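Colleague: Dropping the sequence and predicted coords here.
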Amino acid sequence: MRESAVRHGTTILGVLRDGRVAIAGDGQVTAGDVVLKHRARKIRALAGGKVLAGFAGAVADALTLFEKFEQHLRTADGDLRRAAVELAKEWRSDRYLRRLEAQLLVADPRQLLMISGDGDVIEPDDGVAAIGTGGPYAAAAARALLRHTRMSAAEIARAAMEVAADLCVYTNHAVTILTAPPEHGENEHTHDDERPS
């Protein structure tokens, strides 16, 4: 798997805190140094909103992986870790899937996992994980906020994504956030700081 193809052009961030998980994704889609779209959706709620997932990488490849992950999630009766391991095994061993250039970030209120085509299923030590070009910026900001504030998972995700958007040219301020369990009866929060000129 070519790392540049997987990382280039997005930011997906997951934050776990106090029995709740938030996954945030920016909306920018780029081809090289050209912005093609500002408000794409790169995150989804699965299993009736109990599991959240986001992707970085090629969109068609990621959608194929979402479908495969959902199949494994159903087979595993909603067991996130088992579904993630089974997807990673299939992804690594299947000739067609091995060519897919994407990464997934999946979570439920108890765990947060990064899945790659190299067969990796990585659970962070501190409840923060990020993928994509702006991932390191978002993760660093989220870790600082997690350690030094009492902000909720969704609040941390939003603030950290704003930091990433300020620093990474492949990340914009059109952020979508999903939480599990949902906050205030809703499961989607969209924020856009861009103003028409």
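Modeller: Right, received. Where do you want to start?

Colleague: From now on I want contacts and neighbour counts done on CA atoms only, so please keep to that.
Modeller: Will do.

Colleague: Assess the claim that Asp120 and Ala88 are in contact.
Modeller: Yes. Taking contact to mean CA atoms under 8 Å, the distance of 6.5 Å between Asp120 and Ala88 places them in contact.

Colleague: Neighbour count for the two, which is higher?
Modeller: Remark: of Asp120 and Ala88, Ala88 carries more neighbours, 21 against 17, as counted by other CA atoms under 10 Å.

Colleague: Work out for me the element that one sits within.
Modeller: According to DSSP states H and E, Ala88 maps onto helix 80-93.

Colleague: so which strand or helix has Tyr56?
Modeller: Small correction: residue 56 is Ala, not Tyr. Here Ala56 sits within strand 51-57, counting by DSSP H and E.

Colleague: Show me the contact partners of that strand.
Modeller: Applying CA atoms under 8 Å, 6 or more residues apart in numbering, the set of residues contacting strand 51-57 from outside is 5-12, 23-25, 42-46, 62, 66, 80, 101-109, 131-132, 178-180.

Colleague: between Asp120 and Ala88, what contacts are shared?
Modeller: Shared contacts of Asp120 and Ala88, defined by CA under 8 Å, 6+ apart, are not found at any residue.

Colleague: A further structure is provided below for comparison with the first:
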Amino acid sequence: MTGTNEQAWHGTTILCVRKGGRVAMAGDGQVSLGQTVVKGNARKVRRIGGGAVLAGFAGATADAFTLLERLEAKLERYPAQLERACVELAKDWRTDRYLRRLEAMMAVADKDRSFLLTGMGDVLEPEDAIVAIGSGGNYALAAARALIDREEMDAEAIVRRAMAIAAEICVYTNDRLVVETL
């Protein structure tokens, strides 16, 4: 927030967990403007690339949708090559004057790999196969790391429980989840 009259948009937690040959991604539904909840059932996790890729976004909604469209175009150009599509998107994001102004982050995953994409040109693959972004991302990440070794929990159970923990801690995260799995 840069001025006293400006209000900041908040309200995204995205978590992606890979375990036992499965990947699950969850996003909460809350969108807040300042201290006001504007919407409680936003859909921030989607299937793209013909359903083979999960994508979750945090940041300005219009910016995130622009990036989702661009990533889909890259996936059409480089089918079944998620890493290549992400790198090509990151290059565009860093070098294109319009895209450089976009304020969003993305978590993406296919059946084999998970990545975090940022406007700084980062395409990061976490070593522990857990990606978390957004205002409650650190809470969800910590919870998922604590749960990952529990044998009775699969990837979906971990994202659901970790997101519930994040929703209990972060005022910008709610428990109305969209969960997608591969």
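Modeller: Happy to help now that I have it. Just so it is clear, the model here is predicted, and its values are computed rather than measured.

Colleague: re earlier: average offset of the helix holding Ala88 of structure 1 relative to structure 2?
Modeller: Compared with structure 2 after the fit, helix 80-93 of structure 1 shows a mean deviation of 0.4 Å (mean CA distance after the TM-score superposition for structure 1).

Colleague: what is the orientation angle of that helix with strand 51-57?
Modeller: Put simply, helix 80-93 of structure 1 runs at 30 degrees to strand 51-57, going by axes from the mean of the first three to the mean of the last three CA atoms, to 10 degrees.

Colleague: what residue of structure 1 takes the place of Phe115 of structure 2?
Modeller: Mapped onto structure 1 by TM-score structural alignment, Phe115 of structure 2 lines up with Leu113.

Colleague: what's the longest helix belonging to structure 2 aligned against in structure 1?
Modeller: The single longest helix within structure 2, with elements called by DSSP state H, is helix 61-77. Counting by TM-score structural alignment, helix 61-77 of structure 2 falls onto residues 59-75 of structure 1.

Colleague: What residues of that stretch count as buried?
Modeller: Asp61, Ala62, Leu65, Phe66, Lys68, Phe69, Glu70, His72, Leu73 (16 or more other CA atoms under 10 Å).

Colleague: ok, of those, which one's closest to Ala140 of structure 1?
Modeller: Ranked by distance to Ala140 of structure 1 (CA to CA), these are led by Ala62 at 24.8 Å.

Colleague: Double-check that closest one against Leu105; I have them as touching.
Modeller: No. With contacts defined as CA under 8 Å, Ala62 of structure 1 does not count as touching Leu105, sitting 10.9 Å away.

Colleague: Helices of structure 2, residue ranges please.
Modeller: For structure 2, the helices identified by DSSP H occupy 61-77, 82-95, 97-100, 137-147, 155-169, in order along the chain.

Colleague: In terms of secondary structure, what does the last one contact?
Modeller: The reference is to helix 155-169 of structure 2. Where contact means 3 or more CA pairs under 8 Å, 6 or more residues apart in numbering; DSSP states H and E, helix 155-169 of structure 2 is packed against strand 13-19, strand 22-27, helix 137-147, strand 178-181.

Colleague: looking at those, which is closest to Thr36 of structure 2?
Modeller: Each of these was checked against Thr36 of structure 2 via CA to CA, and the shortest separation belongs to strand 13-19, namely 16.8 Å.

Colleague: so how much does the closest one differ from structure 1 once superposed?
Modeller: Superposing on structure 1 places strand 13-19 of structure 2 at an average distance of 0.3 Å from its equivalents, by mean CA distance after the TM-score superposition for structure 1.

Colleague: Which part of structure 1 matches that strand?
Modeller: Going by TM-score structural alignment, strand 13-19 of structure 2 sits over residues 11-17 in structure 1.

Colleague: Now check structure 2 for the residue matching Ala142 of structure 1.
Modeller: Going residue by residue (TM-score structural alignment), Ala142 of structure 1 aligns to Ala144.

Colleague: Now do the same contact list for its match.
Modeller: Taking CA under 8 Å, 6+ apart as the definition of contact, the neighbours of Ala144 of structure 2 are Val17, Ile130, Ile158, Val159, Arg161, Ala162.
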